[in-house]
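Asker: predicted model follows, preceded by the sequence.
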Amino acid sequence: MEPYEFRRRQGDSYRRWVSDVMRAVTLTVDATVDRQHFNLLSTSTQLTTFHR
């Protein structure tokens, strides 16, 4: 097998793997941020209600 061809194919699969990982990380981060944002919202609401 040609080394260049092998390296190019490896690069393609590596790029595909990286995009898969990035998608998974983005989904996880989105879910975590949403949950944290919701927790922050409820906490700040409780704080403001408590201060009143």
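Answerer: Perfect, I can see it now.

Asker: CA atoms for contacts and neighbours, from now on please.
Answerer: Will do.

Asker: tell me which residues of stretch 14-29 come out buried.
Answerer: Residues of stretch 14-29 classed as buried: none (neighbour count, 16 or more other C-alpha atoms under 10 Å).

Asker: for comparison:
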Amino acid sequence: MSTGTLKNNLMEQDKGSIISRLSKIFMLKEKTGLQNIKKMNIMSLLKV
């Protein structure tokens, strides 16, 4: 195996882990975002 292909493999693995990490973070943000929206809706309903 040449160093070029080894580097490429490491890059691909890095990309994969970065993407999975980002998607996990995004999923968490989405969940908290939805909860915040629900809270805001409840608050606006209470104001009315």
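Answerer: Looks like it arrived, so ask away. Just so you know, these numbers come straight off a predicted model, no measurement behind them.

Asker: where does the residue positioned nearest the centre of the second structure land in three-state SS?
Answerer: Geometric centre of the second structure, nearest residue: F26, 2.3 Å, by C-alpha atoms, centre = their mean. What DSSP: H, G, I helix; E, B strand; the rest coil gives for F26 of the second structure is helix.

Asker: that one matches what in the first structure?
Answerer: Using TM-score structural alignment, the equivalent of F26 of the second structure in the first structure is T26.

Asker: so what's that match up against?
Answerer: Listed by C-alpha atoms under 8 Å, 6 or more residues apart in numbering, T26 of the first structure has no contact partners.

Asker: how close does it sit to D12 of the first structure?
Answerer: According to C-alpha to C-alpha, to the nearest Å, T26 of the first structure stands 21 Å off from D12 of the first structure.
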